[in-house]
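Colleague: starting from these lines, generate the structure:
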Amino acid sequence: MAVRGAILILVAALSLRAVPTWYVLVWIALMAAAGLPAVLRPAQPVIGPLSRLAEVVITCLAAAAITHAAHRPAAGIGTAAIVLSYLWVPGVSAALARRRFEAPLLLAAAAVVLVAARLADPSLGATGYTGSSILWLWLSGVAAGVAVFVQQSLLSERDSPQPYAEATRLLTQLRTVARQLPGATLDPGGLAEHLLDELRAVVPATRAAVLSASGGGRLVVLAQMGADRVDWETGLDADSAIADAWASQQPQTANRSQARSAVTPGTEVSALIVPLVAGVRTVGLIALETDTPGAYPPPLVARAAQVAAPAALRLEAALLFDEVRSLATSEERQRLAREIHDGVAQELVMVGYGIDNALAALPDVDATTEELRVLRSEVTRVITELRLSLFELRSEVDRYGGLATAIADYARTVGQSAGLRVHLSLDESTARLPAATEAELLRIAQEAITNARKHAGAENLWVTCTIDPPFAEIEVSDDGHGMVDTPKEGRYGLAIMAERAERIRGRLEIRPRVPNGTTVAVVLGSAPRRGSV
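Modeller: Below is the predicted model:
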């Protein structure tokens, strides 16, 4: 509407300047009236096309009439071009209304009217009317064609299933490749350890680690090797060879350690940082160090880069596969939580309300009343269990809070609902584990805490978290009656914990607690020996 109005006003002003008479305003008003239904109902199958046809016919008649009224050849040439400049509007309007075959019909109708007017009034031949008609018919056709092309492009981009088909094809290929790969398959930790083994076979290294990107602009340690476990630099904004190698995508050497606690400050060492570049993206870094100064000359640096180059694409594929799997798992857990909350949980609440109404209607001395109270207590217990299950399904490791915080929050919530005294011991470094590993450790801890609440009959719950990437140890202990009296239905949870630990290449340990109770621990990597570094 705004475009039509602006063009009509412009046509009216220029026409009045060429032919200053009220006769011009009459034709402009007729053009506006003809186009009004097309503006109000552009996609209507009858009103829209008829209105646009009327616009075309009246525009052509107006061009002929106003040109004839000019009486001067020079004025006639300008007036015909001015009025016919509106001719492209109906064609473009038809294209935008997704009626691409209407625009050629409108131009054909315009040509018929213009030719008929020229034959009916021979005097128009001396005004340049014919040239203006041909020019604006051609320009209107071009404008309509461009509008049809743009409209079809937008529709194809919005409605085409091609992106989904491509995504399906790629995911299918990824699944096939994951099944065919030997050994560590698409496990980032396994690939990182294998890469360290390959590099240490060609270059000297006392300490080595593979780091990859994570949230918050920091790096995570995927694998680490050496006599002592060290705390590597994981910040990309620090003044370090690690940050330089990530930014430049070129190997970097340094004469100081890239680990925060590897050697005595001021001691000169040799450090080599090799970036893992897949295409144009830096997907990880390999940090190598030895206590011998000058241990990485340029030929050895080039050899290390040559060995590391093929691993970049493999590591990126493993990280992407891990991320897709984590996202899919998280989405499924959220979906299950919504379905349980909106389905079974709501229905149980309504059952509880029904029992409450029945209890209010029955006398207290009725024998049925006691049975209803027992039933109401059981419904309340099941609702509580469902709420805890929903909390467990929706619990995630916060991007900034960390794994220990997530486990502690879950332990406090469960302990409060079950009347357990919860004792927490948290030791988490600033470095982070890979997101998928943190998610698996959280689920193992949740299952261990849930088992203690349901089956142990305990009064106290001890949760210990020691996280020093790539090492992690989560320990959950209770003072209940131990594994001997554990109900059989709890055994399935133990199998799930073992599967989760195996997936992240960890070790699950279940042992009695002295003097009573059970301890469940999951250990990832080997314990740090900070005292020796």
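
Colleague: alpha carbons only for contacts and neighbour counts from here, please
Modeller: OK.

Colleague: residue 103 and residue 250, how far apart?
Modeller: Distance of residue 103 to residue 250, computed by C-alpha to C-alpha, to the nearest Å: 58 Å.

Colleague: within the helices and strands, which one has the closest residue to residue 58 other than its chain neighbours?
Modeller: Nearest non-adjacent residue to residue 58, counting by C-alpha to C-alpha, 6 or more residues apart in numbering: residue 31, 6.0 Å away. Remark: residue 31 resides in helix 22-40, with elements defined by DSSP states H and E.

Colleague: flag every buried residue along that helix.
Modeller: Neighbour counts using 16 or more other C-alpha atoms under 10 Å place 24, 27-28, 31-32, 34-39 of helix 22-40 among the buried residues.

Colleague: what does stretch 365-382 give?
Modeller: 369, 376, 379-380.

Colleague: look up how far residue 493 lies from residue 246.
Modeller: Relative to residue 493, and taking C-alpha to C-alpha, residue 246 is found at 42 Å.

Colleague: who has more neighbours out of the two?
Modeller: Between residue 246 and residue 493, residue 246 has the larger neighbour count (other C-alpha atoms under 10 Å), namely 23 against 15.

Colleague: list the helices and strands the helix or strand harbouring that one packs on?
Modeller: Element membership for residue 246, per DSSP H and E: helix 241-248. Packed against helix 241-248, as judged by 3 or more C-alpha pairs under 8 Å, 6 or more residues apart in numbering; DSSP states H and E, are the following elements: strand 252-254, strand 270-278, strand 281-290.

Colleague: second input sequence below; structure requested for side-by-side comparison:
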Amino acid sequence: MAGESGWQTVHTESGSWRAIPPEARVRTPPPWPRIHALPVASRATLLAMATVLSLWATDDARVLGWLGLLTLAAVPSLLGAAHPVIGPLSRLAEVVLCGLAAAAVAAESEPAMAAAVLPYLTVPVVVAVLYGHRIESFALIAGAAGVLTGAGLTDGLAGEAGYLLACAQWLVVSVLAGEVIGAMRRRMQNRRVAPQPYAEAARLLTQLRSVARQLPGATLDPGGLAEHLIEEVRALVPVERSAVLSASGGGRLVVLAQHGTDRVDWETALDADSAIADAWASQQPQTSARSQSRTTVPAGTEVSALVVPLVAGVRTIGLVAMETDSAGAYPQPVIKRVVDVVGPAAIRLEAALLFDEVRTIATTEERQRLAREIHDGVAQELVMVGYGIDNTLAALPDTPDSAPAVEELRVLRAEVTRVITELRLSLFELRSEVDRYGGLTAAVADYARTIAATGGLRVHFTLNESTARLPAAVEAELLRIAQEAITNARKHAGAENLWVTCVVDPPYANIEVSDDGSGIGDSRPDGRYGLAIMKERADRIRGRLEIKPRNPTGTTVAVVLGTATRRGSV
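Modeller: Predicted coordinates for the structure are as follows:
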């Protein structure tokens, strides 16, 4: 299967699909021509019908001669139907000879008897359509019309109504037959290429992998690109507060990165009366003498705000907002300098956001698949094992001799029940996602309540979430880190209390999980793997994982995104 770009997707022996670029494709010679039964049968039937009717209408040898030549023209048309030169020329010869034979029959008998031969016109027209040559089919119809007109003028049939009606009738029938067959062919092709989206996806992902390997450094990190863009803008124009915002669900923006010494609660609603919303809708830079944040600005403070959209192609993928505490700080020459920097950055940021989205979708799908496999496989089998133990306990006699076996089975049944409970919690963890409208703190709180209820823990919450949202990929990673910390506290710490703190103020976030258990030591080697996973997740979103003892007992695990020093009391 090949796309418009020349790439070809092949099915490998292992059962997977692989995209092959044009330069790597092996050229194979075309196979020997195959003669299908349907073209042979249709030509033979129509030629036999034309011969019988012509002999019935006239015994002129000239008519039989034209039919003989038509039979000879059918041979190369059958053998070379797919050939780029022989095929069209042989079909044209069939059309010309068919028109001459029809005119000869009409001249030697009745004008309407041209219909004895004209049905053969449908054969070359339909064959041309079947090989994907729709324009050729119309050219053949036009050629047939020309031959019939010329032969009619030569034989004095131009004024005969029966001849003209027969010619017009079969020309129209040939056109309709070609169109019907063409529509059926296109429909069957669409069915055959049903895997095309997968082939296209394989091609694009292969290209993405190649490009990602060639890019220098971590240039597919949206947060890093956003911070670099802010630094570029700050080097050009006066900026005291700035941020890079990108699209998210629910008609709001998320803060990818920001700069400033004070807390800035940027206006992220796209339906608000703000330069941010205007820049998003118009795809043009917007200036304002009003701050673009929801933070109260002291009375009498002069503010200059500039919002430049990040446009990739025809889509707005984000905005760069900047402010300074002075009037008229962003005249037209300054705006042009900023636009010249922001333009190329939009393409880089779009690539990073798309890569992040693809990775998030793939991760979510894999988690859902694992949850289904566990639920339908191991979990169901363990339940059946538990039922088998119950049946065995019920069948054992209540005698002193069977008491040891009964006790062992009860211990085994308790262990199976514990494993089933752990599997159900794992399923809950795999299926847990940050709701589009609920937010990160709600997802963390729901998970903590469920886990604490199964482990008999008392959970204490401190939740503080801004109306602004973090990028979806960042929220997902923070949720997974919190889940791992909560699970470790329940399974390994032997704790009675759990303290969960969530502070989300994009692009800053702090998720902290503390317990009053035994703490982390050499006696808990099974928790080391979970800590390594949390560290990897934190590094992926450019966060900091902090693990420290809690006074007087227990452990505190915190992941911090951004810095809190510029956020006042946070």
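
Colleague: coming back round to it: let me have the helices and strands packed on helix 241-248 of structure 1 in CSV, extended by mean neighbour count and distance to residue 420 of structure 1.
Modeller: Output for these, formatted as CSV (neighbours: other C-alpha atoms under 10 Å; distance: least, C-alpha to C-alpha, whole Å):
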stretch, mean neighbour count, distance to residue 420 of structure 1
strand 252-254, 21, 52
strand 270-278, 26, 48
strand 281-290, 24, 43
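
Colleague: with distance to residue 129 of structure 1 added, can I get the ones you listed in a markdown table?
Modeller: Below are these laid out as a markdown table (distance: least, C-alpha to C-alpha, whole Å):
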| stretch | distance to residue 129 of structure 1 |
| --- | --- |
| strand 252-254 | 75 |
| strand 270-278 | 65 |
| strand 281-290 | 62 |
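
Colleague: so residue 237 of structure 2 is in contact with residue 334, correct?
Modeller: Yes. The pair residue 237 of structure 2 / residue 334 is scored as a contact, 6.9 Å apart, by C-alpha atoms under 8 Å.

Colleague: neighbour count for those two, which is higher?
Modeller: Shown here are residue 237 of structure 2 and residue 334; by other C-alpha under 10 Å, residue 237 has more neighbours (16 against 13).

Colleague: what residue in structure 1 is paired with the more buried one?
Modeller: Applying TM-score structural alignment, one finds that residue 237 of structure 2 aligns to residue 203 in structure 1.

Colleague: what about that match, which SS state?
Modeller: Following DSSP: H, G, I helix; E, B strand; the rest coil, we place residue 203 of structure 1 in the coil state.

Colleague: quick check: it vs residue 295 of structure 1, distance?
Modeller: From residue 203 of structure 1 to residue 295 of structure 1 the distance is 9 Å (C-alpha to C-alpha).

Colleague: again, but for residue 389 of structure 1
Modeller: Look at residue 389 of structure 1 and residue 295 of structure 1: by C-alpha to C-alpha, they are 55 Å apart.

Colleague: pull the residues that contact stretch 151-163 of structure 2.
Modeller: The contact list for stretch 151-163 of structure 2 (C-alpha atoms under 8 Å, 6 or more residues apart in numbering) reads 99-100, 103-104, 106-107, 111-114, 149, 164.

Colleague: swap in stretch 549-557 of structure 2?
Modeller: Identification of contacts with stretch 549-557 of structure 2 by C-alpha under 8 Å, 6+ apart yields 485, 493, 495, 512-520, 545-548.

Colleague: separate out the buried members of those residues.
Modeller: Neighbour-count burial (16+ other C-alpha under 10 Å) applied to the contacts of stretch 549-557 of structure 2 gives 485, 493, 495, 512-520, 545, 547.

Colleague: what do we get in structure 2 for residue 293 of structure 1?
Modeller: By TM-score structural alignment, residue 293 of structure 1 lines up with residue 327 in structure 2.

Colleague: same deal with residue 173 of structure 1?
Modeller: Residue 173 of structure 1 maps onto residue 207 in structure 2, by TM-score structural alignment.

Colleague: element containing that match, please.
Modeller: With DSSP H and E as criterion, residue 207 of structure 2 is part of helix 196-214.

Colleague: and the host helix or strand of residue 227 of structure 2 with strand 315-324, angle?
Modeller: Element membership for residue 227 of structure 2 (DSSP H and E) is helix 222-234. Using axes from the mean of the first three to the mean of the last three C-alpha atoms, to 10 degrees, the inter-axis angle of helix 222-234 of structure 2 relative to strand 315-324 is 50 degrees.

Colleague: which other residues reach the helix or strand following helix 222-234 of structure 2?
Modeller: As assigned by DSSP H and E, the chain's next helix or strand after helix 222-234 of structure 2 is strand 241-247. For strand 241-247 of structure 2, contacts defined as C-alpha under 8 Å, 6+ apart pick out 226-227, 230, 253-261, 264, 317-324.

Colleague: same question, stretch 227-234 of structure 2
Modeller: Outside stretch 227-234 of structure 2, the residues touching it (C-alpha under 8 Å, 6+ apart) are 242-244, 257-259, 320, 338, 341-342, 345.

Colleague: please apply the same query to stretch 305-316 of structure 1.
Modeller: Against stretch 305-316 of structure 1 from outside (C-alpha under 8 Å, 6+ apart): 186, 188, 191-192, 195, 198-199, 251, 274, 276-278, 283-284.

Colleague: report the two of those separated the most.
Modeller: Maximum pairwise distance among the contacts of stretch 305-316 of structure 1 (C-alpha to C-alpha): 25.4 Å, between 186 and 251.

Colleague: for whatever residue of structure 2 lines up with residue 213 of structure 1, grab the count of nearby residues.
Modeller: Counting by TM-score structural alignment, residue 213 of structure 1 corresponds to residue 247 in structure 2. Other residues lying near residue 247 of structure 2 total 20 when counted by other C-alpha under 10 Å.

Colleague: what ranges does the stretch 301-450 of structure 1 have for its helices?
Modeller: With DSSP state H, counting those that start in this stretch as the criterion, the stretch 301-450 of structure 1 has helices at 346-361, 367-394, 403-418, 435-455.

Colleague: could you export these as JSON lines, including distance to residue 235 of structure 1?
Modeller: JSON lines is the format used below for the helices of the stretch 301-450 of structure 1 (distance: least, C-alpha to C-alpha, whole Å):
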{"stretch": "helix 346-361", "distance to residue 235 of structure 1": "47"}
{"stretch": "helix 367-394", "distance to residue 235 of structure 1": "30"}
{"stretch": "helix 403-418", "distance to residue 235 of structure 1": "19"}
{"stretch": "helix 435-455", "distance to residue 235 of structure 1": "17"}
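
Colleague: point out the most buried one among those.
Modeller: Among those, judged by mean count of other C-alpha atoms under 10 Å, the one packed with the most neighbours on average is helix 435-455 (a mean of 22).

Colleague: many thanks, have a good one.
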